[in-house]
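Colleague: task: produce atomic coordinates for the following.
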Amino acid sequence: MPDYGHELVLGTFVTPSAGTARDVVELAELTEAVGLDTVTIQDHPYNAEYLDTYTLLTWIAARTTRLRVSANVTSLPLRPPAVLARMAASLDILSGGRFEMGLGAGLPTAASRMTGRQLSAGESVDALEEAIDILRGVWDTGTAGPLRHHGRHYEIPQMRRGPRPAHDITISLGAYKPRMLGLVGRKADGWLPTLDYIKDPDIATSNALIDAAATEAGRDPRDIRRHLNLFDIGFTPVGRAFLQGPPEQWVDDLLSLIVEHGFSSFYIGGDDPAMIRTFGEEVAPALRAEVQEHRRGA
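Modeller: Okay, the predicted model is just below:
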């Protein structure tokens, strides 16, 4: 399925380096200043040189006014889902509804070195599916009675729901393999891969797996947003490769991902202030205009 029709969201993927914490925050502030929508932060707590992602996101939210913030993606094994739900809701309330959740099954070996708990790939997917139910259950303060969950990986005999987030927090999954892509289609609000890691299955097949799972679950595939992290990119006077060229080439390259594959959210990595400025001031307005023109003529 081509363009799914979602509003375009453009932002950055910033490295949470503890040694350059001031620079990290300034990159987030620059993201907002040049008119971009979102800053996302990777979540690898087992790297000692990185800041804690959720502490950093809270600080960034306090230093900005309209910028959305998101973990890209939250490593599930390192935080109990009921605790994570309250962390997310608290951040969303404090930021005035500017938090969205990227979520992943985590890197099993790296996580197990911190938790002492080793899950297989299949078990990690099952645990992630349980966690999604728990997250939404905690946020669902409209349902009477306590939250209870009796699963293979998580046990909640009884807990009070809440707090309710300031808005309905979306959950987008970092997913590459068929089982995870099926979970995106069944339960997630979005798909959040990195372009360089989409190998087998490829983009078209991955989208088809998500759409088929969504349809089977009684969902409309168009309701699932497609995000994309972009690395190994740059602005050059003459085009060299995909997303390595002048701003007008970037517009064409990104438009092809929107029209042909349905992506509507793009986050650029590299931690380069000049790249962020060009992306926000030159690429973003031109791309928005091209998307609007395409949709008018579709």
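Colleague: when you work out contacts or count neighbours from here on, use the C-alpha atoms and nothing else.
Modeller: Noted.
Colleague: residues near the nearest residue to residue 231 once chain neighbours are set aside, how many?
Modeller: Leaving out its chain neighbours, the residue that sits closest to residue 231 by C-alpha to C-alpha, 6 or more residues apart in numbering is residue 269, at 5.3 Å. For residue 269, the neighbour count with other C-alpha atoms under 10 Å is 21.
Colleague: second input sequence below; structure requested for side-by-side comparison:
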Amino acid sequence: MTDYGHDLVFGTLLEPPGDNPRRVVELAEFTEEAGLDLASLSDHPYWPERLDTMALLSVIVARTTRLRVLSNLANLPLRPPTTLARTAATLDILSGGRFELGIGTGTQHFWDAITAEGGPRRTAGESIEALDEAVRIVRALWAPGSDLRFHGKHYRLDGAKTGPAPAHDIGIWLGAYQPRLLRLTGRVADAWVPSSPFLPPEHLPAANRVIDDAATAAGRSPQAVRRAYNVEGEFGTGTGFLQGPPRMWAEQLAHLALTEGISTFMLYRAEQPDAIRRFGKEVAPAVRELVAQGRGSGGANSPNR
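Modeller: Reported below is the predicted structural model:
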């Protein structure tokens, strides 16, 4: 049983539609109105029916005042690390420090679409290598210093200029399910973000152990990696995971916070304002109360990241 002590964050995972371009911005605005902390967008740049994730995030931060935003997760094969670094820094500067960068390797189901748009086709091992290189490049470009030279297997920079520097210490969030990518997460990531449809709660303990062991082996504290979770559910009368009334949701999510260290919960495929409202107004406050009671204090005991 592990509670990493992070403050609790609640938000939404929205889908960027193409047929109703204003809808996702309206749902992000409603996310803020519902008292939630974070809005995130998935990223499939090879689907022309969807609007561009990074462009949408820029509109969302312009239309909100306190809402944090996250790419959940940026498609690395079609978004080079230099571009990711500068786009992220720009959004962070313009939003006053409200941007977080989630990066994904791309998945085996979409390699044909990726290569059709000029991206590379990578094996699972190559994808993890490329992600490792990309994280190092992004962080180096955010830091002040001399021209950057990087000669990796997948990326090469010969005197790239660093900057711009972001407004705050942007977190790099990685999605991971398999052991090798979980180990990379433990070594280099600021946050881990799986989705409950693909990694049910009963599989969280094993994945957390892999991340913790890798972090320790790399000389990091396991607490350095925030644990986030895209959670799918339906408010109803069931007894399964997130299938009951708001109070049951709160009890189940508080249990994950106290036993598995999950501190960021994002409502997966949040498409209905009523569900967002109930998540923000009924579930989130109850989870905070239960976790504070479980921790035996008045709230979280570590700074927000």
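Colleague: what distance do you get for the residue nearest the centre of the first structure to residue 138 of the first structure?
Modeller: Centre of the first structure computed as the mean C-alpha position; nearest residue by C-alpha atoms, centre = their mean is residue 102, 3.7 Å away. Using C-alpha to C-alpha, to the nearest Å, we find residue 102 of the first structure at a distance of 17 Å from residue 138 of the first structure.
Colleague: can you give the distance from the helix or strand where residue 56 of the second structure lies to the centre of its chain?
Modeller: Using DSSP states H and E, the element containing residue 56 of the second structure is helix 53-63. Helix 53-63 of the second structure sits 16 Å away from the centroid of its parent chain (C-alpha atoms, centre = their mean, to the nearest Å).
Colleague: what's the following helix or strand after that helix?
Modeller: That would be, after helix 53-63 of the second structure and using DSSP H and E, strand 68-71.
Colleague: by contact count, what packs against the very next helix or strand once past that next one?
Modeller: Note on strand 68-71 of the second structure: by DSSP H and E, the next helix or strand toward the C-terminus is strand 74-75. Contacts defined by 3 or more C-alpha pairs under 8 Å, 6 or more residues apart in numbering; DSSP states H and E place strand 74-75 of the second structure against strand 99-104.
Colleague: what range in the first structure matches the strand it packs on?
Modeller: On the first structure, the counterpart of strand 99-104 of the second structure by TM-score structural alignment is residues 99-104.
Colleague: with the second structure superposed, average distance for that stretch?
Modeller: Here the mean offset of stretch 99-104 of the first structure against the second structure after fitting is 0.7 Å, by mean C-alpha distance after the TM-score superposition for the first structure.
Colleague: isn't residue 70 of the second structure right up against residue 39?
Modeller: Yes: applying C-alpha atoms under 8 Å as the test, residue 70 of the second structure and residue 39 come out as touching, 6.5 Å apart.
Colleague: more neighbours: these two, which one.
Modeller: Between residue 70 of the second structure and residue 39, counted using other C-alpha under 10 Å, the more crowded position is residue 39 (30 against 27).
Colleague: residues in contact with the more buried one?
Modeller: 11, 12, 13, 14, 28, 31, 67, 68, 69, 70 (C-alpha atoms under 8 Å, 6 or more residues apart in numbering).
Colleague: helices of the second structure, start to end?
Modeller: Ranges of helices in the second structure, per DSSP state H, are 23-33, 53-63, 81-95, 111-116, 124-142, 179-188, 204-217, 246-260, 273-278, 284-295.
Colleague: among those helices, which is nearest residue 172 of the second structure?
Modeller: Between residue 172 of the second structure and the helices of the second structure, the shortest separation by C-alpha to C-alpha is 7.7 Å, and it involves helix 124-142.
Colleague: how big's the offset between that closest one and the first structure?
Modeller: Averaged out, helix 124-142 of the second structure is 0.3 Å away (mean C-alpha distance after the TM-score superposition for the first structure).
Colleague: residue range for that helix in the first structure?
Modeller: Residue span in the first structure matched to helix 124-142 of the second structure, by TM-score structural alignment: 121-139.
Colleague: and that stretch, what's buried?
Modeller: Neighbour-count burial for stretch 121-139 of the first structure flags 124-132, 134-139 (criterion: 16 or more other C-alpha atoms under 10 Å).
Colleague: and what of stretch 160-168 of the second structure?
Modeller: 162, 163, 164, 165, 166, 167.
Colleague: need those residues in JSON lines with distance to residue 94 of the second structure, can you?
Modeller: Below are those laid out as JSON lines (distance: C-alpha to C-alpha, whole Å):
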{"residue": "162", "distance to residue 94 of the second structure": "18"}
{"residue": "163", "distance to residue 94 of the second structure": "15"}
{"residue": "164", "distance to residue 94 of the second structure": "12"}
{"residue": "165", "distance to residue 94 of the second structure": "12"}
{"residue": "166", "distance to residue 94 of the second structure": "9"}
{"residue": "167", "distance to residue 94 of the second structure": "8"}
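Colleague: re the thing from before, grab the two from the buried residues of stretch 121-139 of the first structure that are most spread out in space.
Modeller: 124 and 139 (22.6 Å).
Colleague: aligned to residue 115 of the second structure, what sits in the first structure?
Modeller: Under the alignment (TM-score structural alignment), residue 115 of the second structure pairs with residue 112 of the first structure.
Colleague: quick check: closest non-adjacent residue to that match.
Modeller: residue 118 (5.1 Å).
Colleague: residue 164 of the second structure and residue 91 of the second structure, how far apart?
Modeller: 11 Å.
Colleague: typed the wrong thing, it's residue 235 of the second structure
Modeller: Taking C-alpha to C-alpha as the criterion, residue 235 of the second structure is separated from residue 91 of the second structure by 34 Å.
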